[in-house]
Structure formats: structure tokens, C-alpha cells
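Q: this is the structure alone, sequence omitted:
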């Protein structure tokens, strides 16, 4: 999950919408009364169903952690294909996604010297292997490290001790994730031999948070890791007492390339099967937990929502397409591959929505609907309202894997989940199935089923139009 990317994409798309010429002749999009009535019944059916919960349990139990490029990645793909077929989807297939393969083998750290003790940490995705024993220099935030003079940390370990703030919408993740993505390069420029950070998380447990990092072009990567929050605080207290030396040992790194798959399933439309409403989540996870909230729940709830639509006596006009995206965690590889493959089919995508922010209750709905589709958008919101979902037009942006398609011009919707506790678990060993509330997940299934069914039943479109140039083209 990358909240910062969603915000950036939303900003770009809003600017593009403002700058687009108005189409006064565009016919207003509306949803028929019959479809509204069916959606209300569908909502109640979904609320009473535990299907999304059972699918998520299946994935996290039978496959477990699903690090992109691992043996479990292939098993997850096979699981998703089999599950979609078992659920009775009309069409199921896979699409290749190739990316660099990163492996984690072992990791450890300890304070050495007078206050010798272990530290709980985890390598950041993309870190190279290496063993470094050196004095630690603490920085309060990313800006402080970026301001360090070149060479000033020669032979030292840089440590950013930034505390991420808790927020229902996940807005605290932006600054926290930048510490992870930009901190190592700043440390290298200052001459550091290794990099440590306080985990980008809001918990107080001894569970470090992993996540991908990047090294700027031309820099030689250094071992980079995240400390569990209590261990970061312990290191800070030790530093307040005087110089501290830490020994850091990471065995990890890149190992060639790997080809995984986006897994796609469809409930075919009754009148316009060539047009699709896209929903989904990402199939991969980090390797520390079992990827329940990130993003087993997203896969499970969207599969369930589409299955419940498929169980209706009359399918909606358009096709419901579920995509289990490959390798979101290390660079949106599945989302980018999908956007490139369907760059010439933007208009066939009625609208797209992705669940990748845990399994908390959905509290708000918004979309990129242009003026001619606002009435239909409000109709969707009205049917979502009994689920405790507020209509918040003009807010939010597309999910991370949907983002590249949105940049191509595909209309998007946001079903905002309550992420107050999300970053207590995100990218940690604690991201496990027992953390999911079945009632909250059923509410998510109901919301996605209502949204997808009504969008697929609308008379008119939600504004998907090709951008120029589309993502993935030259």
C-alpha cells in the first residue's frame, strides 16, 4: 500500500480534469431504478455472507507469506486461478509480469561494547547484504540527514529516528515511507557505511516493519534496515548516554529476474460484456507475516463481491473483472503491466477500484466522475449509505495498482477504509489472519458488490478517456 502515490496521482488527475474542455453534449449517466433495488438486496446478502472472510482465510493459510519472486509467489498464482474457477467465474486467465527478484535470507543486529544487547530489525526490500560494525549517528528526521555534509558520516551508521503519526486515512505514511525510500541514499551521500531507521509504523511492539527502498542512480547501495519501534527508542536512550556502536549483519539482495502473473477473473456482462468494471487487490505480500491485511483481504473481498454479483439471476450489463495484481510491494509491477497491456482499451474500462488498505470498515466513497456522471455517482453513494459510508466527492484518489491505469485515463473510485490501526500491522510479522474482523470484512464485500454492480448497470459512462501519451508507451 502506497498512500503517497495515490495522493500524487489524484493531484495529477484532478489537474487534468480541470484543464479538460467541457463536453456540453455529453448525456447524463444514470442508474436504472431496477438496478438500485437489486443493489439494495445485494448489499444485505453480502452483509450476511462470510465468503470474503473464507477466501482470505484460504489464501493466508494455504499459501501464507507471498514474497514476490519466491516459491510461494507461484503457489499464490495457482491458488488464485483455482479459487476463481471454484467460485464459478465465467473466464479466468493469467498475464505475465516480469521484475527483479529480491531475497531475504538472514538479518541480525546488536549493540556492542559496555551495553551489549540484541536489536530487533528487518532488512528493507532492495537492501544489499553486508556486515557493518560502526558508531551510530542519530537524526531526528529525513531533512536532518539530507542536510548532513558529504563525507561527514564516513565509517558511521546513519539512524533516522522519525515517529510516524497515526491517522484514519493513512496520511502519516507519506513522511514515514519517505524515510524508508530516500533515507538510504541520503546516508550514502553523507558517507555512511549502513543505514538504520525507526520503522514506518504506529505500533509499540517489537515487530519491525519492512518495505521497499530505493538507491539513487550512481550510488553504491549500503546495508539498510528498519528497527522495531521499541528498539529504535532503546537505541535513542542509549545514544543519550554516550556513543553507541552497533553491529549489523544482513544476508539479502537481488538475484536475477522472475516472471509472475496477474491473475484475472470475469463475471461476464449480460449486454455489454466487452466493457468492464475492474476491482481487485494485490496477490503478493511481504514475507514477515502472512499478508492478511496487506493484501489478502483485498483479494478476498473483491473475489467475494464479484462472486455474489455472479450469483444474481440477471448479470449487470457490463463485465465485472477481478484482478489479483502481481508484485505491488516492490514497485507496482502488476499494476504497471496491466496498464501497459490495456493502454488501448481505456474506454472499455467503465471504472476501476482497488482494495489495498487493510480490512477496516469503509467510511467514505468518492470517484473521479465528471459532471455528466455525478448523478450516477450520487446514486451509488445513496445505496452505500446504510453501510455507514459517507459521500465525499472530490476527495482521495485511485489505489496503487489502479493508479497506472488511472493515469492512462481510466475512471477510478475510492472506497476509503478506516486505517487507524493499519500501520500497527503493515509489513510486520503481525500481519496475520487473526487481525481481521469478519463483520468489517463483510461490510467491505457489501460495499464493493454494490459499487461494482451499479457501475456495471449504469446507462452511460464514468468518464474513462485515453490520456496522451498513455502509461507504458513511448
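A: It's in. Being a predicted model, the structure only gives us computed values, none of them experimental. Numbers count the residues shown, from 1 in each chain.
Q: for the rest of this, base every contact and every neighbour count on C-alpha atoms.
A: Fine.
Q: other SSEs contacting the longest helix seen in the chain?
A: As assigned by DSSP state H, the longest helix anywhere in the chain is helix 438-457. Under the contact criterion of 3 or more Cα pairs under 8 Å, 6 or more residues apart in numbering; DSSP states H and E, helix 438-457 touches helix 33-47, helix 51-62, strand 272-282, helix 297-310, strand 318-325, strand 349-354, strand 362-367, helix 374-384.
Q: what sits against residue 245?
A: 111-113, 133-136 (Cα atoms under 8 Å, 6 or more residues apart in numbering).
Q: ok, of the residues you listed, which come out buried?
A: By neighbour count, with 16 or more other Cα atoms under 10 Å, the contacts of residue 245 hold 111-112, 133-136 as buried.
Q: orientation of the longest helix of the chain relative to helix 51-62 in degrees?
A: If you take axes from the mean of the first three to the mean of the last three Cα atoms, to 10 degrees, helix 438-457 sits at 120 degrees to helix 51-62.
Q: mind checking how far residue 462 is from residue 52?
A: The spacing between residue 462 and residue 52, counted by Cα to Cα, to the nearest Å, is 27 Å.
Q: swap in residue 137?
A: 47 Å.
Q: A further structure is provided below for comparison with the first:
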């Protein structure tokens, strides 16, 4: 029988309440211990026997640059589909999308001075911007006029006709986060050539969106309105941009630009999807992904082969650890992020039509460097509650040097915001990212296998916590 207790009723309640608190604390401690051990096992698994680097080597070096619509993009679709199938996903499929296929040309674009008094006809290495038009066979020739901003070009627009417009604003180096510096300069590349063409320029040259002075030109998308002529538009390395600006300061500089670009119209393509079906709440989806396309130069290793293989490795790790998720964990490798976002838009449309709900979507599209944490976003009505849910895991994640902050998530998962789930972007160290971004140097050698694996483990850990506990 139970021992006799002679205390007053309120004393009896106090004893039971105190016992309940002790029991609750023990359960919470045991749960936390379980999470600590499982996350440690995720890191052990990924760091000891991850396969993401070998996948990335194939994508970057065997396939190479894979602009949407190209034969290389088709090879990447086939390879990643096969790999997701081979690791044991419950389902693997390709989701159709229509992409605009821009082709750089069969000959290399050129930029050269014309009869300069000191340098003669010296040429500089350039890359045509994605969306650039082709020059006439003899090239586009004119005196170079330099602007630091789009507003300056608008103010001085009467000086532009018949000239080559040169936008030369550099990264603002005072920014601690290089993505902020990029955001402060990239309008020149995206909108500068269109503006130059409107005012009668023969061609447009852009200082590359790079964070250091080096010899690598950076390509990237530029957008022309349908009614505006697609003039030749090229990017000059930061090193050569410095030289060109100094030449212009000394006197008039004439140059010639040759490009061979083609707009090859719409082509059918695919995003690649693999998933592990949830055992308790299969209708709640946790997405992890990156974009499978890249620019057609280099190997697209950091941008965004790294994000793709990390996403694939998350599922591979869960399967190898015999983890049975409560919720559906889905890997999506989006097509056409670089110059159209067709994959992200078509995926969101398809998902909404099927009345799906993404509890969370995590994107890796900031390089394969050491992860520093996560940025999260959501519909404004959900931000506070998601911040509180994520805050419960801050101490656990901080033991792996991971912090969670409010911020941007990712271009491809952005269209899912209407579902009111949590949107997350992996945030790696970005200090070296814009040395490689959209250049020929973005190859496997630029990616450290350990840093790549740490990004995988970080995402797998957050996915595990969301899968176990939801976001309440």
C-alpha cells in the first residue's frame, strides 16, 4: 500500500507538483541528450564517409558549366537523378519546366583597344553577360564613356549615342558581408546594358562583380526589355577594370567589342526531385535543395554544385543511418536559377496545385565554404512563432558554431512563401565566395571537402530537429 501522508491538502499538492517538475526536467534532459547524440552521429557519418565531394567532382569536372537548356544541363539532370535513385530514396522524379536557352557562341568574345597611343590594340579578357546580344561581324566600336552608376548614365544620357558605356563601380569594401557589397553593385550588370542600349550605346562593358583585384572576369545575367536592342554586353576583370579607368582618366579611349551570342528560344528541361516519405506526417514536407544549372564557364562548383550535392547528401546520410523521418524529407535540385528561375517557379506552381504544405524549405546557394549558421524568412504572420521555435535549438546548434538569424533564404524556395512555412538559407563564410562566383575559377579545386561536408551536416541537423519536433 501507499505510505500514509499526514500533511495538509495544499502540502500534498505541492509535493506532487514538485515531483512533476523533477520528472519533466528528467524527460527534457533525456530528450536533449538524445538530440545531442544524434546530431553528433550525423556529423560523424558525414565527415567520415560522405560522398558529396566525389559527386561534386563529377558535376564540376566531368560535366562542367551547365547553363539551362544546354547539353551539359541535360547530363547533370541524368546524373543526379541516377544518384538519388541509387542511394535508396523512396521516390525520384523529374519535374518539367520551360527554360530560355542563351548560348555564348562558338567563338570567344573579345574586347580590345583601338589604336591607343600607349597600348595600341591591346586586348583584355572578358566574358559576355548572360542575355547579351551578338555584335556585328566586325564588332561594335566606339569611344568608351565611364559611369559609376545608372543614375549618372541617365543624367548624362545625351553623351551616350555611338559610344561604349562602361559601368565601373566597385564593391564597397566596408561591408562585412560580401553579399551586401554584391547587392550594392550588381544593378550595373543586371540593368546597365539595357539602359545603355536605350540611349544609343553600341556596346556595354561592366566591371566584374568580384570582391578582390584579380584577372578573372565574372559573367552573370543581364536583362533587356523586349523592345530594347540586345547590344553586346561583357564583363571585364577587376584587375583590367582598374587599368581601363586609369586610361580613361588620361584621355579618350576607343575600343572594339565582339560577341557571338545567340538566343536559342525556349527548351524543355527539368528539376530533379528525390524524397524519403514521412512515417507519421507525410503531408508535411521538409525540403532541402540547391540549383542544378550554372553558368557555362568554369564548373559551377560553388555556385551551385555544392548546394546540390549537400542536399543529396542529407538524404543519403539519413538513409545510411536508418533514420525513419516523421515528415517527408525532399531533395529538390532546381533548374534555371541563374537566368530565369523557371525551376523554382514551376515547382511552387506544381506544389500549390497539388495542395502541398512545406513545413520548411532549406536552400544552399551561397557556396561550399564553412557554414556559419542559417538565415530564415517566412510570411510576416509566421515570423515570430518560427523564431521562437528555432530559438529552442540555438544552444544545441551553437555548439557547432551555427547561429540562426532573420534574413533572406533563397531564390528558388522564395515562391513557396505563400504556403506560410519556414524558409531557410544556409549561411556559409562568404569572404572568398565572390572570388569564384560566375568565373572560370569556380572549379572543384576551389572547394574544400571538409567545408562542404560541414554544410551538409549543418542542414541535416536542422532538418532532424524540425522533423522530430515540428515548428510549434
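A: Looks like it came in fine. Here the structure is a predicted model, which is why all the values come from computation and not from measurement.
Q: TM-score for this pair?
A: Put the two chains on top of each other and the TM-score (TM-score structural alignment, normalised by the length of the second structure) is 0.86; 428 aligned residues with a Cα RMSD of 2.0 Å.
Q: follow-up on the earlier one: and the furthest pair within the contacts of residue 245 of the first structure?
A: Using Cα to Cα, the contacts of residue 245 of the first structure span at most 12.9 Å, a distance reached by 113 and 136.
Q: residue contacts, the residue lying closest to residue 102 of the first structure once chain neighbours are set aside?
A: Excluding its sequence neighbours, the residue lying closest to residue 102 of the first structure (Cα to Cα, 6 or more residues apart in numbering) is residue 254, at 4.2 Å. Going by Cα under 8 Å, 6+ apart, residue 254 of the first structure touches 100-103, 126, 128.
Q: and the aligned residue in the second structure for residue 254 of the first structure, helix, strand or coil?
A: Under the alignment (TM-score structural alignment), residue 254 of the first structure pairs with residue 263 in the second structure. Per DSSP: H, G, I helix; E, B strand; the rest coil, the local secondary structure of residue 263 of the second structure is strand.
Q: got it, and the one 5 residues further on?
A: Classification of residue 268 of the second structure by three-state DSSP places it in strand.
Q: quick one: it and residue 99 touch, right?
A: Yes - with contacts counted by Cα atoms under 8 Å, residue 268 of the second structure reaches residue 99, the gap being 6.4 Å.
Q: do you know how far residue 294 of the second structure is from residue 60 of the second structure?
A: Relative to residue 60 of the second structure, residue 294 of the second structure is positioned 10 Å away (criterion: Cα to Cα).
Q: more neighbours: which of those two?
A: residue 294 (29 against 26; other Cα atoms under 10 Å).
Q: residues touching the equivalent of the more buried one over in the first structure, list them.
A: By TM-score structural alignment, residue 294 of the second structure lines up with residue 285 in the first structure. For residue 285 of the first structure, the contacting residues are 65-68, 291, 294-295, 327, 329, by Cα under 8 Å, 6+ apart.
Q: out of those residues, which is nearest to residue 144 of the first structure?
A: Distances from residue 144 of the first structure to the contacts of residue 285 of the first structure, taken by Cα to Cα, are shortest for residue 329, at 27.3 Å.
Q: hang on, that closest one packs against residue 212?
A: Yes - using Cα under 8 Å, residue 329 of the first structure is in contact with residue 212, at 7.0 Å.
Q: between those two, who's got more neighbours?
A: Using other Cα under 10 Å, the more surrounded residue of residue 329 of the first structure and residue 212 is residue 329, with 25 against 17.
Q: counterpart of that one over in the second structure?
A: Per TM-score structural alignment, residue 329 of the first structure is aligned with residue 338.
Q: name the element its match belongs to?
A: Under DSSP states H and E, no helix or strand contains residue 338 of the second structure.
Q: and what of the one 10 residues further on?
A: Residue 348 of the second structure belongs to helix 342-353 when elements are defined using DSSP H and E.
Q: quick one: that helix to the first structure mean distance?
A: In this overlay with the first structure, the average offset of helix 342-353 of the second structure from its partner residues is 1.2 Å by mean Cα distance after the TM-score superposition for the first structure.
Q: what's that helix packed up against?
A: Using 3+ Cα pairs under 8 Å, 6+ apart, helix 342-353 of the second structure is in contact with strand 91-103.
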